[in-house]
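Colleague: Predicted model, plus sequence, below.
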Amino acid sequence: MPGLNDLLNQLERVRKQIPFATAQALTSVARQIKDAQTTAIKRTFDNPTPFTANSVRSQGARKDTLKARVFIMDTSAEYLEPFEIGGQHKLNGHALLNPKNIRLNKYGNLGNRKMSQRKNNNTFVGEVGGVEGLWRRKKTRKGKKAKKRAKRSPNGTRAARQKQPAPKLLIRFGDALPVRQHLGYFDRANTMAAALMPSAMARALDQALRTAK
């Protein structure tokens, strides 16, 4: 039957185009979600750094895998995680410190340049007297470091070692503060995927059938 054969051929064309159309739809939806997540970061945080604002990435699907990804770069994900699941600001690694009594940059952060300007071989980050911060070791006098303890005298005594002056506090770090904003990353992604995928699939399949040979 000519009519039946035409129908079977058309169905076969549809079957072959489904993986390609699905990959196209997944990629389109992933890009839309990525753009929405980037906008959400810019709206959630007050003047976020470009590094944070542009940390969302998307990866398109292929017809042999049918999997698209929307993700946040690892470094940013570390300090953005509390804004999704709750908790305190991350202060370790590349995350933001909580500096006190120092001018911050336009993004409300300490800034790598300001930190590097103060960090050298004579400074250290740590706790002194119960205060956490960036400290500078002081010289003893006339630019000389503290001398080592002198050798023993013939009678067996040895002069006391000159005390090292207390270090100078350059930047004091406060405790991590609880986060106040909620990013809503996963809820937004799931809601958008469910809402956008049917129409994206219909458009991709229509386009695939019209251009198929």
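Modeller: Looks like it arrived, so ask away.
Colleague: contacts, neighbours, all on C-alpha from now
Modeller: OK.
Colleague: Give me the three-state assignment for residue 108.
Modeller: Using DSSP: H, G, I helix; E, B strand; the rest coil, the structure places residue 108 in coil.
Colleague: Could you report the distance from it to residue 191?
Modeller: Distance check for residue 108 against residue 191: by CA to CA, to the nearest Å, it reads 32 Å.
Colleague: Please work out how many residues are found near residue 41.
Modeller: Residues lying near residue 41 (other CA atoms under 10 Å) number 22.
Colleague: Just checking, which helix or strand succeeds the longest helix along the chain along the chain?
Modeller: Determined from DSSP state H, the single longest helix within the chain is helix 2-44. As assigned by DSSP states H and E, the chain's next helix or strand after helix 2-44 is helix 50-53.
Colleague: who touches that following helix?
Modeller: Contact with helix 50-53 is made by 38, 39, 41, 42, 76, as judged by CA atoms under 8 Å, 6 or more residues apart in numbering.
Colleague: quick one: which of these has the most company?
Modeller: Going by other CA under 10 Å, residue 41 tops the contacts of helix 50-53 with 22 neighbours.
Colleague: show me what contacts the nearest residue to residue 27 once chain neighbours are set aside?
Modeller: Distances taken as CA to CA, 6 or more residues apart in numbering put residue 60 closest to residue 27, at 4.5 Å, once the chain neighbours are dropped. Residues near residue 60 by CA under 8 Å, 6+ apart: 23, 26, 27, 28, 30, 67, 68, 69.
Colleague: Just the element for the residue nearest to the spatial centre of the chain, please.
Modeller: For the chain, residue 76 is the residue whose C-alpha lies nearest the centre (CA atoms, centre = their mean; 0.1 Å). For residue 76, the host element (DSSP H and E) is helix 74-80.
Colleague: Now that helix: buried residues?
Modeller: Residues 76, 77, 78, 79, 80 are the ones in helix 74-80 that count as buried (16 or more other CA atoms under 10 Å).
Colleague: Could you measure from the fourth one over to residue 117?
Modeller: By that I understand residue 79. In terms of CA to CA, residue 79 sits 24 Å off from residue 117.
Colleague: same deal with the third one?
Modeller: According to CA to CA, residue 78 and residue 117 sit 25 Å apart.
Colleague: With the second one instead?
Modeller: Counting by CA to CA, the gap between residue 77 and residue 117 amounts to 27 Å.
Colleague: Included below, for side-by-side comparison, is a second structure:
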Amino acid sequence: MFTLSVRSDIRSVSRALSDLARKQLPFATAQAINATAARVKEAEQENMRKVLDAPTPFTVNSVAVKKATRANPVALVYVKPVAAAYLLPYEIGGTNKLNSHALLKPISAKVNQYGNLPRNLVKRLTGKPNVFVGKIQTKAGLVDGVWQRTKKTRGKRAGLKLMVKFEDAHVVKQRLDYRGVGKRVLAATFRAELDRAVAKALASAR
């Protein structure tokens, strides 16, 4: 979590306001903060789509906002805990987080539209009599994964087909720069949102 302050903008606006407008400032400030937080959320989601390889809706929609109020003019743009756990290396570096004992890399198994294995696919595959989990010596070395025994067909011998390969965690190269995105949106957005919110609050107060 990181903090971005807009106190200097609020003080600057406050000095130029009349007494009536200054009374409306707390409400307008909360409105401006929330509008800016919504912009930050959208920017973070769009950045995820650019940086990550076909992120799922679950990942993109993990960015959420806790709104500010007049009494507590602080908005929180955050990533929900489950997604934050596996997205953290894309912010600070390190190896990708594994949800199991190994990274499951689809080889000939069908994947969904996001390039991921459907939930419980490995369990369903290994429930078939011609599929097993194990390590097989290949030309490329020892390969651990889910294998399917194939039948002999015309012009093709019976053998083994790798469905899913088990790999170790690897170093993450992409960077989301969550903090940088938030700072840039705040700098470009908040003051205009505050001016707009003050004008709207004054119009309604007259």
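Modeller: The structure has been received and is ready for your questions. Keep in mind it's a predicted model, so treat the numbers as computed, not measured.
Colleague: for stretch 98-113 of the first structure, how far is the first residue from the last?
Modeller: Stretch 98-113 of the first structure stretches 16 Å from its first residue to its last (CA to CA).
Colleague: The first structure: matching residues for stretch 30-46 of the second structure?
Modeller: Per TM-score structural alignment, the counterpart of stretch 30-46 of the second structure in the first structure is residues 23-39.
Colleague: can you pull out the helices in the second structure?
Modeller: Going by DSSP H, the second structure shows helices at 7-15, 19-51, 57-60, 81-87, 89-92, 121-126, 178-205.
Colleague: mind checking which of those is nearest residue 102 of the second structure?
Modeller: helix 121-126 (12.3 Å; CA to CA).
Colleague: quick one: contacts of that closest one?
Modeller: Contacts for helix 121-126 of the second structure (CA under 8 Å, 6+ apart): 131, 132, 133, 146, 164.
Colleague: what's the mean deviation for it versus the first structure?
Modeller: Helix 121-126 of the second structure differs from its equivalent in the first structure by a mean of 3.7 Å after superposition (mean CA distance after the TM-score superposition for the first structure).
Colleague: Which residues belonging to that helix are considered buried?
Modeller: 122, 125.
Colleague: before we move on, the earlier item: okay, and the helix holding residue 76 of the first structure goes to which residues in the second structure?
Modeller: Counting by TM-score structural alignment, helix 74-80 of the first structure corresponds to 81-87 in the second structure.
Colleague: Report the mean distance between the matching stretch and its aligned residues in the first structure.
Modeller: Stretch 81-87 of the second structure, aligned to the first structure and superposed, deviates on average by 0.8 Å (mean CA distance after the TM-score superposition for the first structure).
Colleague: what separates that stretch from the chain centre, distance-wise?
Modeller: Here stretch 81-87 of the second structure is found 8 Å from its chain centre; the criterion is CA atoms, centre = their mean, to the nearest Å.
Colleague: Please enumerate residues in contact with that stretch?
Modeller: Outside stretch 81-87 of the second structure, the residues within contact range by CA under 8 Å, 6+ apart are 59, 62, 96, 97, 98.
Colleague: And the fourth one, what's its match in the first structure?
Modeller: Using TM-score structural alignment as the criterion, residue 97 of the second structure maps onto residue 90 of the first structure.
Colleague: Which of the buried residues of helix 74-80 of the first structure sits closest to residue 7 of the first structure?
Modeller: residue 77 (50.6 Å).
Colleague: count of residues packed around residue 134 of the second structure?
Modeller: Neighbour number of residue 134 of the second structure under other CA under 10 Å is 13.
Colleague: for residue 137 of the second structure, same thing?
Modeller: Neighbours of residue 137 of the second structure using other CA under 10 Å come to 9.
Colleague: same check, this time on the one 10 residues further on
Modeller: Using other CA under 10 Å as the criterion, residue 147 of the second structure is surrounded by 23 other residues.
Colleague: Who are the contact partners of it?
Modeller: Counting by CA under 8 Å, 6+ apart, residue 147 of the second structure touches 131, 132, 133, 134, 160, 161, 162, 163, 164.
Colleague: rewinding a little: what's the most distant pair in the contacts of helix 50-53 of the first structure?
Modeller: 39 and 76 (15.4 Å).
Colleague: returning to that earlier point: chain center to the match of stretch 30-46 of the second structure, what's the gap?
Modeller: Using CA atoms, centre = their mean, the offset of stretch 23-39 of the first structure from its chain centre is 19 Å.
Colleague: To which residue of the first structure is residue 69 of the second structure aligned?
Modeller: Checking TM-score structural alignment: residue 69 of the second structure goes with residue 62.
Colleague: quick one on the thing from earlier: which one of the contacts of helix 50-53 of the first structure is nearest residue 123 of the first structure?
Modeller: Ranked by distance to residue 123 of the first structure (CA to CA), the contacts of helix 50-53 of the first structure are led by residue 76 at 27.1 Å.
Colleague: Make CSV out of the contacts of helix 50-53 of the first structure and add distance to residue 14 of the first structure.
Modeller: Shown next, in CSV, are those (distance: CA to CA, whole Å):
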residue, distance to residue 14 of the first structure
38, 35
39, 37
41, 40
42, 42
76, 42
